[in-house]
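Chemist: structure, please.
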Amino acid sequence: MHLPYRLLASRCTLLLLGWGLAFPLSAQAELPQRTAYALIIANNASLDPKQADLRYADDDGARYYELFAPQAQETLLLSVLDAETQERHPGLAARARPPTRAALLEALRQLNRRMAADKAAGLTPVLYFIFTGHGQRGAAGEGSVTLLDGLFTRADLYKQVIAPTVPNVGFLHLIVDACDSYFFVNSRGALPVGPALGATVTQHLASRELERFPQVGVVLSTSKAQESHEWSAISAGVFSHQVRSALAGAADVNADGRVEYSELMAFIASASQGVEDVRGRLDIFARPPPLDRSAPLSDLAQKSGLGYLLIPEGPGGRMWVEDTRGVRLAEFHKERERALVLGLPAGRGYYLRTPGQEARFTVQRGRQVVDAGTLSWTALSVASRGALEDAFRDHLFSVAFGPRFYSGYVASAGMAPVPLYPGPDLSP
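Modeler: As a prediction, this is how the structure comes out:
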């Protein structure tokens, strides 16, 4: 699994030069000045006595927070963390606010003030509005998500989130992991099934409300099931786990440090393709902002407090990264022919794992690059946890993601691809 160090160093330098990590400060200053903000709402509770509380929405909220906090000017978390989540994320509960309507609106006002000031200064603010929890569709067809003190409807989303925010941002990215989230964003009407889903979702997303806001992009878990897909082995929702893996860099198919919507969609499609158990299948939809369909959901080339793990060409297969608390941060199935860079929060220890091995490493500071080709590997044992656990463990991320899968996916979906640059020929 190891390559000569000089070869690894060359590949590392070339890859990181390709998306700006090794740019001189003067060159970085010429890049567009983007400021990022994140509002994360995570609520386990259900208001419907027929619907059980979720177990891991608060865990997803905490993990989204830790992903965005090192990159954003301000990250706000609205969640009540249970005892286990507080133990895994010490100190975070003191920074979280309850996921109520009043707290949501106050958080938006706070962020909008900062983003308006950034925009007045000539910067380009970007807001991530993330919800994970219960969703539902009312009798009249309108979707809503569940806050601690009531429902937050599609009408509320447009009136109280999108309309007041869009004047202050360059882009607004909505990421919603909830049942029936399609109806939380879209016009009323029946959600089709089968091949017609993608075309009809696109049509409705371009309809009367959303077309007025070309700065808005959406990433939705469109499942109509009564229960979200949660995976106890990783204490997280499957959709949110895949989204975070993609944003951490696993979906960056052309190694430019940016994850665009087409890359995220193709990555999740490949991650879910091998799951045959119908209980584990995800229905998702993503649409980039019409104003700029190449707008990145994630830009690891921007200056941030993240460190980086480089997995060079050569190693391939299913891999994941967990920290020493047992929190799984990213998972992917790597093609051998491409190198991969992941952004990871600094100041903690990690394990890079495969189904049979693990290697420990530490990211001590932001912008540090850890070369996986120099790590020492030891044996790893994995335990089974039941039928659906086996379906996720054995088949989720079982399909390799890289330029080949991506090219086929975007061609079949009729999407505009990101530029795919051939890697340097470093063979002897």
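Chemist: CA only for contacts and neighbour counts going forward, please
Modeler: Will do.
Chemist: show me what contacts Leu104?
Modeler: 41, 78 (C-alpha atoms under 8 Å, 6 or more residues apart in numbering).
Chemist: could you also give me the structure for this next sequence, so I can compare it with the first?
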Amino acid sequence: MRLPAVLAGVLIAACAAQARAEPVRILVAVGHSEGRGDERPLKHTRDDAARVRDVLRSRGGVAAEAAIVLANPTAADLTAALARADTMARTHRPDEVTLFFYFSGHGDGRAMHFGRETVPFTDLAAQLGKIPARLRVVITDACRSSDAVREKGGVLEPAFVVNVDEMRSASGAVWIHASSDGEAAQESDALGGAVFTHYWATGLNGAADANGDGRVTLSESFAFAYDQTVFRTANSSRIPQRPSLALDLRESAPLVLTRTSATNARLVLPREGNVSYVVYAVGSRTVLSEAWGQDDRAISLALPAGRYIVHRRASGRAGAAELLLAAGETRDLRDPDFRPFTEESLAAKGGTLRFHAHEVGVGYGVAVGHLAPFGHGPIVQYAYRGDEWTWSAHVGLVFSSRDAERATETSRRWEAGVALEREWRTGSASFRLGGGPVVSYYDRTLQRPDADLLARGGYSAEISQQTVAPGVELHAFTRWSLGTRLWCGLRIQGTANVATLDGTRQILLHGAASPMLGADF
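Modeler: Next comes the predicted model:
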């Protein structure tokens, strides 16, 4: 009986050793919007930390349980997070551990600013140095700008530059800084985050893959982020921001940060130099990714599955393409995919660019009202959609039937109306609220149940009434995109008509809800 137990123990130990032999990547990402009293709050630090987490989780080999993200932490919170990272690291041998640390927030040449607290870089380096890891990659992003420069802190001292000499104790370390000595880093509302972080993450998503091998190395990611950050800040704010890199690194092979070949979807840009491509999620004005085309190779961007709008900006050939990427799909963009747009509309509208202004939809719904306690019927709707306002027209028909005390009542109501609607969009969904004049035609029939008996006696067993009734209607309409042109929606409306029935003028109220399917063209 002992032998099976011994064999089981050996097997468990072997499996545990194999599990421990697997390399692990650990991330601590910090975003802090608050600084000292003279520093303005920042807008995008949480998004920056989340962006870095997402790219390293999806393409950089960081498991979900190994990604620690802190939003506006205290110094004690940071210490606790690093202790968690230390605990995870100690379940592996040091040569199996890679540690990433990212910070977005206020700072100066000596410390990070956590509101009124400061965390000296020497303390940070000491805490990171205690975590057993083969390699430590530290990324610090400082003061940023909107397209009118907004700096992190706005003070006249060096903006978040690290003294490299003080970091030499961190063996096997890489320190990437968003700016050089004496410079402020910048954030951009158009990019939705820190300029350097945006381009570094974009590079890790595939734009920095200079040799097209499906892997982004440390040197490739930094070179791409450096060039794009300098270019963007020099043109938007006239104050160039130059990232810097400090290495205490021993490499036997290029350090691969991400692999783009195993991502959800890939977008391959045309082989053409001096052309800028900017990617937006549909309905968003925030840049998701961007890259410059190359003559000698095709640039590949890794993206999650979804709907995107790609701007192309080239001399005399500005345009945009709308596309739907499925999970695992590789999509090659071609020149015919792009429709011409002016540079002004591209710059102003981003991912809210309208490709198809016309919309048609059909539906079948239910209705309640004075003449029809319960009815049902079809509806057809056409709309011309502008940037914020939409003109729409609809026609519909409602059938209803009910048994009254002495007769069966059947009615049909034809309706036609036009409306002006205000539209709000978010991603692949939109919501419209509007109203306008409507005209209804009522055809009402009352039939006695003893119709045959009455007919033998020469009496009419059926009474019909028809009337035209003008009125107004208010409606709410929500639609969700099913692709680049197809959509589904829900239309809810209320109608008030003035009608003459039985010799008296009446106000008839109706309500209806209609699920719809449609297409844009």
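Chemist: and the nearest residue in space to Gln368 of structure 1 that is not next to it in sequence, how many neighbours?
Modeler: Counting by C-alpha to C-alpha, 6 or more residues apart in numbering, Gln368 of structure 1 lies nearest to Gly307, which is 4.8 Å off, once chain neighbours are set aside. Using other C-alpha atoms under 10 Å, Gly307 of structure 1 has 23 other residues around it.
Chemist: map Gly307 of structure 1 across to structure 2 for me.
Modeler: Counting by TM-score structural alignment, Gly307 of structure 1 lines up with Ala265 in structure 2.
Chemist: thinking its match is in contact with Glu329, fair?
Modeler: Yes - between Ala265 of structure 2 and Glu329 there is a contact under C-alpha atoms under 8 Å: 4.9 Å.
Chemist: Ile268 of structure 1 - that's part of a helix, no?
Modeler: Yes - assigned with DSSP: H, G, I helix; E, B strand; the rest coil, Ile268 of structure 1 falls within a helix.
Chemist: if I pick the match of Gly307 of structure 1, what's in contact with it?
Modeler: 302-305, 325-331.
Chemist: and Leu247 of structure 1, what is it in contact with?
Modeler: By C-alpha under 8 Å, 6+ apart, the contact list for Leu247 of structure 1 reads 259, 264, 297-298.
Chemist: read off where stretch 404-422 of structure 1 ends up in structure 2.
Modeler: So stretch 404-422 of structure 1 is aligned with nothing, judged by TM-score structural alignment.
Chemist: which position in structure 2 aligns with Lys119 of structure 1?
Modeler: Mapped onto structure 2 by TM-score structural alignment, Lys119 of structure 1 lines up with Arg93.
Chemist: tally of neighbours for its match?
Modeler: Neighbourhood size, Arg93 of structure 2 [other C-alpha under 10 Å]: 16.
Chemist: ok, now which ones touch the residue mapped onto Ala251 of structure 1 from structure 2?
Modeler: Using TM-score structural alignment as the criterion, Ala251 of structure 1 maps onto Ala208 of structure 2. Going by C-alpha under 8 Å, 6+ apart, Ala208 of structure 2 touches 202, 216, 220-221, 223-224.
Chemist: select from those the one having the most neighbours.
Modeler: Val216 (28 neighbours).
Chemist: Glu191 of structure 2 is in what secondary structure piece?
Modeler: For residue 191 of structure 2 the amino acid is Leu, not Glu. Under the criterion DSSP states H and E, no helix or strand holds Leu191 of structure 2.
Chemist: ok, it - contacts?
Modeler: For Leu191 of structure 2, the contact set (C-alpha under 8 Å, 6+ apart) comprises 198, 286-288.
Chemist: residue in structure 1 paired with it?
Modeler: Using TM-score structural alignment as the criterion, Leu191 of structure 2 maps onto Ile234 of structure 1.
Chemist: what about the helices in structure 1?
Modeler: All helices of structure 1, identified by DSSP state H, fall at 5-18, 25-29, 57-68, 83-88, 101-120, 154-156, 163-165, 181-185, 196-205, 238-245, 261-272, 387-395, 403-413.
Chemist: and for the stretch 401-521 of structure 2?
Modeler: Using DSSP state H, counting those that start in this stretch, the helices of the stretch 401-521 of structure 2 run over 451-456.
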